[in-house]
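Asker: the sequence and its predicted three-dimensional model are supplied below.
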Amino acid sequence: MEPKWLEWAKRIQAISQAGLEYSRDVYDLERFEMLRALSLEIVHEHTGVGTERLRDLFAGETGYATPKVDVRGVIFRDERILLVRERLDGAWSLPGGWADIGLSAKENVVKEIREETGYEAEAGRLLAVLDKKFHDHPVSPFHVYKMFFRCEIMGGEAAAGLETSEVGFFGENELPPLSVERNTEKQVRRMFDFRRTPDLPAWTD
């Protein structure tokens, strides 16, 4: 579970962002700017990240605030799951990333698989929709929904991408160090449960 200070900072930021979008009164706009500054101050105090950097990452969006969407592809070869090594931290994750505007969730996960693994894939069943704050991820300034899709390889061959350095298949008892920013051990192991029991209901928070 994420700390309360982060939950409060996110809520203040969301309120300020909506207020700045819809308010017309100059005094209200000033107050909402003050709320945005307060949310930045809270996160800065607890993380040490500079306020300008936080403004770009955390408080730079406009319009009504909504959760971000992260998509992950779940591909098995026999009893081994496809993972990629992330260049950023050297650890492994299910292929995926932020969903791009203009593409459906399935189109996004197929694109991410192609870019990160070299494989052409087809997306099938939605296995899980998880709220990142309920899982053992590092704290994040964003509110994130994570979507996991069962996918099948249709062509291509293994090849690292711009954000990945290796591609490999791993058994449940031989998982490499995982990139917990992107996926936890519990999440990856649950995907093996779906492999063994295909009619399990979708996993949601």
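Answerer: That came through fine. Numbering: from 1, shown residues only.
Asker: CA only for contacts and neighbour counts going forward, please
Answerer: Noted.
Asker: tell me if residue 101 really is in a strand.
Answerer: No - assessed with DSSP: H, G, I helix; E, B strand; the rest coil, residue 101 is coil; it does not lie in a strand.
Asker: what's the burial count for it?
Answerer: Using other Cα atoms under 10 Å, residue 101 has 8 other residues around it.
Asker: same check, this time on residue 193
Answerer: With other Cα under 10 Å as criterion, residue 193 counts 12.
Asker: likewise for residue 3?
Answerer: Residue 3: 9 neighbours (other Cα under 10 Å).
Asker: show me which residues of the one helix or strand residue 44 maps to are buried.
Answerer: Using DSSP states H and E, residue 44 maps to helix 26-47. Buried residues in helix 26-47, counted by 16 or more other Cα atoms under 10 Å: 29, 32-33, 35-44.
Asker: take this one as well and set it beside the first:
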Amino acid sequence: MTEAQTSIETQIRSHATNLISIGKNGLVFTDDVFDRQRYEETTSIGIDLMSMVSAGTPTQLAEIVAVEKGYMTPKLDVRGAVFDDTGHILLIRDRSDEKWTLPGGWVDPGQTAGEAVVREVQEESGLVVRATKLVAALDRDTQGHQPKFPYHVTKMFFLCERIADGKPSPIETMEVDWFSIDALPELSTTRTLPSQIQLMHDHWQKPELPTVFD
């Protein structure tokens, strides 16, 4: 794909996301029957546009959008970085693509981001940890993760420290292991990028560094 094609795809995705958000948000605040029809049509147009640059069909995308109720806001994805005394980082091998990533996942309703990352690390690695620092809050699309999603995602990265001894054991994952940041395995880049692991290591070495956001 050429740079021009990538730029056009990015513009279409941005316009589609905005149209879907306008339509969904309008439906939250209006009771007028004609306005509701307009907002439903706006949402439908956005879904059709998104299908032009996504793997999913308009029907599949509509099903995803239909799950979202209320005012449209970004989804929150949390990732936890745990280091051992030698600076090796804990990674888990995800079952979906058999590649490695920082443990993490979606924030569930009723949970704080800090609670969610503690839960995810324990579920995916077997380690009991506590979150010690929010290192970064980053936009998934701006970071360059692939594939693109038909909804907006903010990724929150936390430093975590182990509070219970014990060998990591996979619970929801294929494998769990420690890696030098200079010898990382093949990463699941839809979830974690090498630059993000480097950022976590920088903050582990220098906790006084400020939180990063975009």
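Answerer: Structure received. As the structure is a prediction and not an experimental result, all values here were calculated from the model.
Asker: now the biggest helix by length in structure 2, how far from the centre of its chain.
Answerer: For structure 2, the longest helix by residue count, based on DSSP state H, is helix 3-29. Centroid separation for helix 3-29 of structure 2 versus its chain: 18 Å, with Cα atoms, centre = their mean, to the nearest Å.
Asker: so which bits of it are buried?
Answerer: For helix 3-29 of structure 2, by 16+ other Cα under 10 Å, it's 9, 12-14, 16-27.
Asker: and the next element down the chain from the helix holding residue 44 of structure 1?
Answerer: Using DSSP H and E, the helix or strand that follows helix 26-47 of structure 1 towards the C-terminus is helix 51-57.
Asker: tell me the centre residue of structure 1?
Answerer: Centroid-nearest residue in structure 1: residue 70, 3.6 Å away (criterion: Cα atoms, centre = their mean).
Asker: which position in structure 2 pairs with that one?
Answerer: Here residue 70 of structure 1 is matched to residue 77 in structure 2, going by TM-score structural alignment.
Asker: which ones are touching that match?
Answerer: 104, 105, 106, 107, 153, 154, 155, 156 (Cα atoms under 8 Å, 6 or more residues apart in numbering).
Asker: what angle do the longest helix of structure 2 and helix 33-52 make?
Answerer: 150 degrees (axes from the mean of the first three to the mean of the last three Cα atoms, to 10 degrees).
Asker: quick one: list the elements packing against helix 3-29 of structure 2.
Answerer: On a contact count with 3 or more Cα pairs under 8 Å, 6 or more residues apart in numbering; DSSP states H and E, helix 3-29 of structure 2 meets helix 33-52.
Asker: against structure 1, where does the helix it packs on fall?
Answerer: Going by TM-score structural alignment: helix 33-52 of structure 2 matches residues 26-45.
Asker: stretch 191-209 of structure 2 too?
Answerer: Under TM-score structural alignment, the match for stretch 191-209 of structure 2 is residues 182-200.
Asker: buried stuff in that stretch?
Answerer: So stretch 182-200 of structure 1, judged by 16+ other Cα under 10 Å, has buried residues 182, 183, 184, 185, 187, 188, 189, 190, 191, 192, 194, 195.
Asker: mind listing what the closest residue to the second one other than its chain neighbours touches?
Answerer: Right, residue 183 of structure 1. Excluding the flanking residues, the one nearest residue 183 of structure 1 by Cα to Cα, 6 or more residues apart in numbering is residue 93, at 6.1 Å. By Cα under 8 Å, 6+ apart, the contact list for residue 93 of structure 1 reads 83, 84, 85, 86, 178, 179, 182, 183.
Asker: residue 93 of structure 1 -> structure 2?
Answerer: Aligned partner of residue 93 of structure 1 by TM-score structural alignment: residue 101.
Asker: any idea how far residue 19 of structure 2 is from its match?
Answerer: 32 Å (Cα to Cα, to the nearest Å).
Asker: one more: residue 128 of structure 2?
Answerer: Taking Cα to Cα, one finds residue 128 of structure 2 at 42 Å from residue 19 of structure 2.
Asker: so residue 135 of structure 1 makes contact with residue 1?
Answerer: Yes - in this structure residue 135 of structure 1 lies within contact range of residue 1 using Cα atoms under 8 Å: 6.3 Å.
Asker: what does residue 132 of structure 2 align to in structure 1?
Answerer: Per TM-score structural alignment, residue 132 of structure 2 is aligned with residue 124.
Asker: what's the neighbour count on its match?
Answerer: Neighbour tally, residue 124 of structure 1, other Cα under 10 Å: 13.
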